[in-house]
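Undergrad: Below are the sequence and a predicted model for it; my questions follow.
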Amino acid sequence: MQSLIGTGVALVTPFKKDFSVDVEALKRIVSHQIENGIDYLVVLGTTGESATLTKKEKELVITTVIEANASRLPLVLGVGGYNTAEVVEELKTRDLSKFEAVLSVSPFYNKPTQEGIYQHFKTVAEASPIPVILYNVPGRTASNMLPATVLRLAKDFDNVVAIKEAAGDIVQAMRLIQHKPEGFLVISGDDAITLPMVLAGGSGVISVIAEGFPRQFSDMVRLGLERRADEAYKIHYGLLDAIDMIFEQGNPAGIKAVLKTLGLSENTVRLPLVTATDDLASRLESFTKNAGIRSEANV
């Protein structure tokens, strides 16, 4: 899965001020990623506020991204949830021909045991016609998918090809890298420790901060993959404050504030999320402008 090495971006779903999906803004955001060096795009992940979208809106987002991308970058689709049967039904009925892989989050709310997580993903892997990227994010799911469970899945199913590891635990990530099967990718899901994970042998990132700062963050990941650590860390520390800020009041409120500064979209989010406060938005605007970031839409 060489196409999943490097920097993937978890796309937001931009909304107009009336909370409807902003198709034109989504096209601009996709183009901004492509023009600034991102390696692949992730559609309808958590950052895309997929939990608040109707089925019709999800189809609109998928169609818009496919058309705007025009086969230029690989695409990954978020297909996950806490109802295994429902996830399987989507995998069996959705046209996945335009996607490189699915990103499937570990079941949330239910808090399954490690055996329950294994059996869930066993069922998902057997149902999926394309490769599966596991997604471990205990801060959202309330359960941690342990390395032993991940490695068991990776060894038992050829189409389980990667994990987006977002536990925020560098030691846990290193255990995965240490024991993973050949060809299995350990992808960072935590922007702040992406570079240490890459230098430890990780394969890149599925990022939020890169959506607002695609050139800088993707350059950092490439330098890390090339083992040019000193150069990579200059970029890392240059963006570290922004990474803290975009998650300060929840995701994607922070990154949407950045995208508004760039002139790419409104900063609207849907309840139960709320927009970034004026104070946070001002700090992000100042950081973005001082960093010299701009979009082609703003030129």
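TA: Done, it's in. Remember, it's a predicted structure, so these values are computed and weren't measured experimentally.
Undergrad: When you work out contacts or count neighbours from here on, use the C-alpha atoms and nothing else.
TA: Will do.
Undergrad: Quick one: end-to-end distance for stretch 102-116.
TA: 20 Å (CA to CA, to the nearest Å).
Undergrad: Equivalent analysis for stretch 199-218, please.
TA: Stretch 199-218 has an end-to-end distance of 14 Å (CA to CA).
Undergrad: Kindly report the same for stretch 127-141.
TA: Terminal residues of stretch 127-141 are spaced 22 Å apart (CA to CA).
Undergrad: got the buried residues for that stretch?
TA: Using 16 or more other CA atoms under 10 Å as the test for burial, stretch 127-141 gives 128-138, 140-141.
Undergrad: out of these, who's nearest residue 82?
TA: Lowest distance from residue 82 to those (CA to CA) belongs to residue 141, with 9.3 Å.
Undergrad: quick one, what contacts that closest one?
TA: Taking CA atoms under 8 Å, 6 or more residues apart in numbering, we find residue 141 in contact with 106-109, 111.
Undergrad: switch the cut-off to 6 Å
TA: Shown in contact with residue 141 (CA atoms under 6 Å, 6 or more residues apart in numbering): residue 108.
Undergrad: circling back to that earlier point, which of the buried residues of stretch 127-141 sits closest to residue 33?
TA: Relative to residue 33, the closest of the buried residues of stretch 127-141 is residue 133; by CA to CA it sits at 21.1 Å.
Undergrad: what about the closest one, helix or strand, and which?
TA: If you go by DSSP states H and E, residue 133 is part of strand 132-136.
Undergrad: Surely residue 268 is in a helix?
TA: No. Under DSSP: H, G, I helix; E, B strand; the rest coil, residue 268 sits outside any helix and is assigned coil.
Undergrad: which non-adjacent residue is nearest it?
TA: Excluding the flanking residues, the one nearest residue 268 by CA to CA, 6 or more residues apart in numbering is residue 15, at 5.7 Å.
Undergrad: mind checking how far the one you found is from residue 211?
TA: Distance, residue 15 to residue 211, by CA to CA: 16 Å.
Undergrad: Look at these two and report which has more neighbours.
TA: Remark: of residue 15 and residue 211, residue 211 carries more neighbours, 26 against 20, as counted by other CA atoms under 10 Å.
Undergrad: Quick one: residues contacting the more buried one.
TA: Counting by CA under 6 Å, 6+ apart, residue 211 touches residue 9.
Undergrad: which residues in the protein form helices?
TA: Using DSSP state H, the helices of the chain run over 23-35, 55-69, 84-93, 114-127, 138-141, 147-156, 170-179, 194-199, 209-212, 214-225, 229-248, 253-261, 278-290.
Undergrad: Dump those into TSV; add distance to residue 100 as well.
TA: Listed next are these as TSV, based on distance: least, CA to CA, whole Å:
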stretch	distance to residue 100
helix 23-35	16
helix 55-69	12
helix 84-93	13
helix 114-127	14
helix 138-141	25
helix 147-156	18
helix 170-179	22
helix 194-199	22
helix 209-212	20
helix 214-225	20
helix 229-248	27
helix 253-261	25
helix 278-290	32
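Undergrad: ok, structure two:
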Amino acid sequence: MEAFIGTGVALITPFKEDLSVDTRALTKLVKNQIENGIEYLVVLGTTAESATLTHDEKELIKDTVKEANAGKLPLMLGIGGNNTASVVEELKTSNLEGFDAILSVSPYYNKPTQEGIYRHFKAVSEASPLPVVLYNVPGRTASNVLPETVNRIARECKNIIGVKEAAGDIVQAMRLISLVPEDFKVISGDDMITLPMVLAGGKGVISVIGQGLPQEFSDMVRAGLQGKVKEAYELHYRIAPSIDLIFAEGNPAGIKALLAKKGLVSNNLRLPLVEASEVLTGRINNFMENF
């Protein structure tokens, strides 16, 4: 499939008991994704607990993923922030060798106007040597990038090739799909409405649950892209309870509990995030045992 169509996963950062980066577990996780149908990998997004990682740890994670991937899947790298000048500087100075695109979140906390968001991404576009996917996640940023703004960016910033749309609003997603150029990728950032978005014309997903159920979730997305609606919805309804579970106490607590149940990682998070509660962990374990 064309790069960044289908299922990408937002990789977690596995930690050891001492909360150092577990490169062996990360390698194992990447290989598991490759072997189970995932189309691309997203490195150092929000799910990776990137806000708690040092510069050296980020470089270690980038190197580990590139080595484990060995050129098999396209790689997207998270570089974003709420200081435009700082993001521009990072794009200009980072070692981007081995990566195929940038995922850049809309500025958080500052709550810019739509004009401010447009100018931010215009600066990002001009600075980035790689194609950029804009990330709209109002639940984390406190501002919504409206479809009209994304359309303006799509038409005026030629190396911004898509948007990860995570407003959780299928009506907004459909308006977005109807506005943007045909070759501009509208990618779901919300696992639960991924299939409706794909059937409405979206190009796939950057997923969290896809990391825990890679074969089943990527099969669902492929079926949706191929118009196999019945087959796709059968998979959707089988997977759907796990999506509610992994987000019940925030991300990535739930997906780490699920991945720990699968024996891929240890269930460790860095403060201020904490591991899923005993009750939720039990529910996740029960789902996996009966899946």
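TA: Thanks, I have it. Keep in mind that what you see is a predicted model, and the values were worked out from it rather than measured.
Undergrad: Tell me how the two chains score on TM-score.
TA: After superposition, the two chains reach a TM-score of 0.99 (TM-score structural alignment, normalised by the length of the second structure), with 291 aligned residues with a CA RMSD of 0.8 Å.
Undergrad: Count the neighbours of residue 226 of the second structure for me.
TA: Neighbourhood size, residue 226 of the second structure [other CA under 10 Å]: 12.
Undergrad: how far away is residue 192 of the first structure from residue 235 of the first structure?
TA: Taking CA to CA, one finds residue 192 of the first structure at 12 Å from residue 235 of the first structure.
Undergrad: list the residues that contact both of the two?
TA: Residues touching both residue 192 of the first structure and residue 235 (CA under 6 Å, 6+ apart): there are none.
Undergrad: Hmm, residue 22 and the residue nearest to residue 268 of the first structure touching each other?
TA: Yes. Contact between residue 15 of the first structure and residue 22 holds when scored by CA atoms under 6 Å: they sit 4.9 Å apart.
Undergrad: Mind listing the shared neighbours of the two?
TA: Overlap of the contact sets of residue 15 of the first structure and residue 22 (by CA under 6 Å, 6+ apart) is empty.
Undergrad: quick one, what contacts residue 199 of the first structure?
TA: Residue 199 of the first structure is in contact with residue 224, counting by CA under 6 Å, 6+ apart.
Undergrad: And it, what's its match in the second structure?
TA: Using TM-score structural alignment as the criterion, residue 199 of the first structure maps onto residue 199 of the second structure.
Undergrad: Could you measure from that match over to residue 229 of the second structure?
TA: Separation of residue 199 of the second structure from residue 229 of the second structure (CA to CA) stands at 8 Å.
Undergrad: what do you get for residue 277 of the second structure?
TA: Distance from residue 277 of the second structure to residue 229 of the second structure, counting by CA to CA: 36 Å.
Undergrad: coming back round to it: redo the buried residues of stretch 127-141 of the first structure as CSV? Include distance to residue 155 of the first structure.
TA: Shown next, in CSV, are these (distance: CA to CA, whole Å):
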residue, distance to residue 155 of the first structure
128, 17
129, 18
130, 17
131, 14
132, 13
133, 14
134, 13
135, 16
136, 17
137, 21
138, 22
140, 26
141, 24
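Undergrad: Now flag whichever of the residues you listed is closest to residue 267 of the first structure.
TA: Nearest to residue 267 of the first structure among these, with distances taken as CA to CA, is residue 140, at 22.2 Å.
Undergrad: Residue in the second structure paired with the closest one?
TA: Aligned counterpart of residue 140 of the first structure in the second structure: residue 140 (TM-score structural alignment).
Undergrad: Can you tell me what the residue nearest to residue 268 of the first structure aligns to in the second structure?
TA: Aligned counterpart of residue 15 of the first structure in the second structure: residue 15 (TM-score structural alignment).
Undergrad: Could you pull up the residues touching that match?
TA: Shown in contact with residue 15 of the second structure (CA under 6 Å, 6+ apart): 21-22, 268.
Undergrad: Identify, from those residues, the entry nearest to residue 30 of the second structure.
TA: Among those, residue 22 lies closest to residue 30 of the second structure (CA to CA), at 12.5 Å.
Undergrad: Might one say that that closest one is in contact with residue 16?
TA: Yes. Using CA under 6 Å, residue 22 of the second structure makes contact with residue 16 at a distance of 5.4 Å.
Undergrad: what is in contact with those two at once?
TA: Common neighbours of residue 22 of the second structure and residue 16 (criterion: CA under 6 Å, 6+ apart): none identified.
Undergrad: Can you tell me the closest non-neighbouring residue to the match of residue 140 of the first structure?
TA: Closest to residue 140 of the second structure by CA to CA, 6+ apart is residue 108, at 7.0 Å.
Undergrad: Pull the number of nearby residues for the residue in the first structure that that neighbour lines up against.
TA: Aligning on TM-score structural alignment places residue 108 of the second structure opposite residue 108 in the first structure. Neighbours of residue 108 of the first structure under the rule other CA under 10 Å: 18.
Undergrad: Let me know the closest of the contacts of residue 15 of the second structure to residue 241 of the second structure.
TA: residue 268 (23.2 Å).
Undergrad: I'd like to know how many residues surround that closest one.
TA: Burial measure for residue 268 of the second structure: 22 neighbouring residues, criterion other CA under 10 Å.
Undergrad: Residue 225 of the first structure too?
TA: Neighbour number of residue 225 of the first structure under other CA under 10 Å is 21.
Undergrad: How about it: what's its closest non-neighbour residue?
TA: The shortest distance from residue 225 of the first structure to any non-neighbouring residue, by CA to CA, 6+ apart, is to residue 198 (6.3 Å).
Undergrad: how close does the one you found get to residue 173 of the first structure?
TA: For residue 198 of the first structure, the distance to residue 173 of the first structure equals 10 Å [CA to CA].
Undergrad: try residue 83 of the first structure
TA: Residue 83 of the first structure is 27 Å from residue 173 of the first structure, where distance means CA to CA.
Undergrad: If you count surrounding residues, which of those two has more?
TA: residue 173 (24 against 12).
Undergrad: For that one, give its distance to residue 208 of the first structure.
TA: Residue 173 of the first structure is 19 Å from residue 208 of the first structure, by CA to CA.
Undergrad: Check residue 17 of the first structure too.
TA: Noted for residue 17 of the first structure: a distance of 22 Å to residue 208 of the first structure, by CA to CA.
Undergrad: Residue 89 of the first structure now?
TA: Here residue 89 of the first structure is placed at a distance of 28 Å from residue 208 of the first structure (CA to CA).
Undergrad: And those two? Which one has more around it.
TA: Neighbour count, other CA under 10 Å: between residue 89 of the first structure and residue 208, residue 208 has more, with 25 against 13.
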